[in-house]
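J.: For reference, the sequence and a predicted model appear below.
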Amino acid sequence: MSLIGTEVLPFKAQAFQKGKFLEVTEANFKGQWSVVCFYPADFTFVCPTELEDLQNQYATLKELGVEVYSVSTDTHFTHKAWHASSEAISKVEYIMIGDPSHVISRNFDVLIEAEGLADRGTFIIDPDGVIQAVEITAGGIGRDASALINKIKAAQYVRNNPGEVCPAKWQEGGKTLKPSLDLVGKI
């Protein structure tokens, strides 16, 4: 079943951010745009490249009113240790959620049950806590955070401009479509 258009399910978890531990719940995803980025595990290979890339786009995401949350099935203690020992991860300023209970990974349908790890899943959540976009890739395929920027801009545009949609390869300021009977068969 698709998670698109569904509200984030309840959870409570411990997280690490900027040298501190904090509690995060589904309520954190309301009132602003959010990106939730699941990855398999700390101290691995592709994961630090993705999280560093996401950090490199963090300022742009914040300018768009987006908060970023990374999630793995590791604990918040493991996130702290990884942050202290990895050059790439030491740059991360966004919230790193621990999901050792697998509740969040199951809620977002990214848990690989046999391994106890999460798939590489990226979710764009609107200010109402509703999932607007989902991307899931195989474990060996890293994601590009710059592509995420355009998806967020499109999601924000559609939310702010009811009745309009963004076509393929849409860029901010580009032409949109207004679906109607007159457009059927003409695109």
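T.: That came through fine.
J.: Every contact and neighbour count from this point should use C-alpha atoms.
T.: OK.
J.: how about the strands in this protein?
T.: 12-17, 20-25, 33-38, 66-72, 95-98, 111-112, 117-118, 120-125, 131-137 (DSSP state E).
J.: by contact count, what packs against the fourth one?
T.: Read that as strand 66-72. In terms of contacts (3 or more CA pairs under 8 Å, 6 or more residues apart in numbering; DSSP states H and E), strand 66-72 is packed against strand 33-38, helix 58-63, strand 95-98.
J.: same deal with the fifth one?
T.: Contact here means 3+ CA pairs under 8 Å, 6+ apart; on that basis strand 95-98 packs against strand 12-17, strand 66-72, helix 76-85.
J.: looking at the strands of the chain, which is closest to residue 2?
T.: Proximity of these to residue 2 was assessed by CA to CA; the nearest stretch is strand 131-137, lying at 9.0 Å.
J.: And residue 127, how far from residue 155?
T.: Using CA to CA, to the nearest Å, we find residue 127 at a distance of 11 Å from residue 155.
J.: give the contact list for residue 175.
T.: Applying CA atoms under 8 Å, 6 or more residues apart in numbering, one finds that residue 175 lies in contact with residue 166.
J.: do you know how far it is from residue 164?
T.: 10 Å.
J.: Highest mean neighbour count across the helices and strands packed on strand 95-98, which stretch is it?
T.: Among the helices and strands packed on strand 95-98, ranked by average contacts under mean count of other CA atoms under 10 Å, first place goes to strand 66-72 (a mean of 23).
J.: Other residues contacting that strand?
T.: With CA under 8 Å, 6+ apart, strand 66-72 has contacts from 32-42, 51, 58, 61, 94-100, 105, 117-118.
J.: the more surrounded of residue 127 and residue 155?
T.: Comparing residue 127 with residue 155 by neighbour count (other CA atoms under 10 Å), the higher total belongs to residue 155, at 20 against 17.
J.: mind listing what the closest residue to that one other than its chain neighbours touches?
T.: With CA to CA, 6 or more residues apart in numbering as the measure, residue 132 is the residue that lies nearest to residue 155, at 7.1 Å, once sequence neighbours are left out. Contact analysis of residue 132 by CA under 8 Å, 6+ apart lists 4, 5, 123, 124, 125, 126, 155.
J.: adding another structure so you can compare the two:
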Amino acid sequence: MSLINTEIQPFKATAFHNGKFVEVSDADLKGKWSVFFFYPADFTFVCPTELEDLAERYEEFQKLGVQIYGISTDTHFAHKAWHDTSEAIKKVNYPLVGDPTGRLARAFGVMIEEEGLALRGTFVINPELKVKVAEVNDNGIGREAGELLRKVRAAQYIAANPGEVCPAKWKEGSATLKPSLDLVGKI
């Protein structure tokens, strides 16, 4: 079953954020745009490239009012240790959420039970706590922050402009479509 337009389940977790351990819950997401960015594990290979890419674009997400949450099945303690030892992860200023029981990974359908790890799942959550973008990659395929930014902008645009849709390759400021009988067969 798709998670699109479903409300996220209530949760509480501990994250490493700005040098501290902090509690994160569904209540923190209410009224804001959020991205849940699941990755398999700390101290791995593709993961730091993705998290560093997000860190380098984090300010752009924040200008859009979007909070990013990096999530793996590691503990918040492991996140701190990784942050303290990796040059790439030292750049991360968004919360790294510990999910050692896999509860969040299971709720979003990205848990690999036999490995105890998460797939590379990306979820854009609107201020009403509904999933608007859901993408899951094989763990060998890294994601790109620029494409995620485009999807966030598109989700925010259609939320603010009911009746319009964003076509392929849509970028902020480009033309959208208004589905109607007049467009059938003309695109």
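T.: Noted; the coordinates are in hand. Bear in mind that the values here come from a model prediction, so they are computed numbers and not experimental data.
J.: Nearest to residue 181 of structure 1 among the strands of structure 1 would be which one?
T.: Going by CA to CA, the one of the strands of structure 1 nearest residue 181 of structure 1 is strand 131-137, 25.1 Å.
J.: The closest one vs structure 2, mean deviation?
T.: Taken over the aligned residues, the distance from strand 131-137 of structure 1 to structure 2 averages 0.7 Å (mean CA distance after the TM-score superposition for structure 1).
J.: right, so of the helices and strands packed on strand 95-98 of structure 1, which gets closest to residue 143 of structure 1?
T.: Each of these was checked against residue 143 of structure 1 via CA to CA, and the shortest separation belongs to strand 66-72, namely 13.0 Å.
J.: Excluding chain neighbours, what is closest to residue 39 of structure 2?
T.: Nearest residue to residue 39 of structure 2, sequence neighbours excluded (CA to CA, 6+ apart): residue 120, at 4.7 Å.
J.: and the gap between the one you found and residue 64 of structure 2?
T.: Counting by CA to CA, the gap from residue 120 of structure 2 to residue 64 of structure 2 is 23 Å.
J.: if you count what's nearby, which of these two comes out ahead?
T.: residue 120 (24 against 14).
J.: sorry, back to before: show me whatever sits in contact with both of residue 127 and residue 155 of structure 1.
T.: Contact with both residue 127 of structure 1 and residue 155 is made by no residue, according to CA under 8 Å, 6+ apart.
J.: residues in contact with residue 54 of structure 1?
T.: By CA under 8 Å, 6+ apart, the contact set of residue 54 of structure 1 is 144, 145.
J.: Kindly recompute the last result at 10 Å.
T.: Applying CA atoms under 10 Å, 6 or more residues apart in numbering to residue 54 of structure 1 gives the contacts 37, 48, 61, 68, 70, 92, 94, 143, 144, 145, 146, 148.
J.: Repeat that for residue 121 of structure 2.
T.: With contact set as CA under 10 Å, 6+ apart, residue 121 of structure 2 has these partners: 36-40, 71, 105, 108-111, 134-139, 143.
J.: Check whether residue 123 of structure 1 really touches residue 129, as I assumed.
T.: No - using CA atoms under 10 Å, residue 123 of structure 1 makes no contact with residue 129, being 11.1 Å away.
J.: Overlap in contacts, the two.
T.: Counting by CA under 10 Å, 6+ apart, the common neighbours of residue 123 of structure 1 and residue 129 are residue 34.
J.: Got a PyMOL select line for the buried ones in the contacts of residue 121 of structure 2?
T.: For anyone working in PyMOL, the buried entries among the contacts of residue 121 of structure 2, judged by 16 or more other CA atoms under 10 Å, can be selected with:
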select buried, resi 36+37+38+39+40+71+105+108+109+110+111+134+136+139+143
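J.: for the top helix by length along structure 1, which positions count as buried?
T.: When secondary structure is assigned using DSSP state H, the longest helix within structure 1 turns out to be helix 145-160. Buried positions in helix 145-160 of structure 1, judged by neighbour count with 16+ other CA under 10 Å: 145, 148, 149, 151, 152, 153, 154, 155, 156, 157.
J.: Dump the residues you listed to TSV, plus distance to residue 22 of structure 1.
T.: What follows is these, written out as TSV (distance: CA to CA, whole Å):
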residue	distance to residue 22 of structure 1
145	25
148	26
149	26
151	29
152	26
153	29
154	31
155	29
156	28
157	32
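J.: wait, which of these is closest to residue 14 of structure 1?
T.: Closest approach to residue 14 of structure 1 among these (CA to CA): residue 145, at 24.4 Å.
J.: what separates the closest one from residue 57 of structure 1, distance-wise?
T.: Residue 145 of structure 1 sits 7 Å away from residue 57 of structure 1 when distances are taken as CA to CA.
J.: In JSON lines: the helices and strands packed on strand 95-98 of structure 1, plus distance to residue 24 of structure 1.
T.: As requested, those are exported to JSON lines (distance: least, CA to CA, whole Å):
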{"stretch": "strand 12-17", "distance to residue 24 of structure 1": "5"}
{"stretch": "strand 66-72", "distance to residue 24 of structure 1": "10"}
{"stretch": "helix 76-85", "distance to residue 24 of structure 1": "11"}
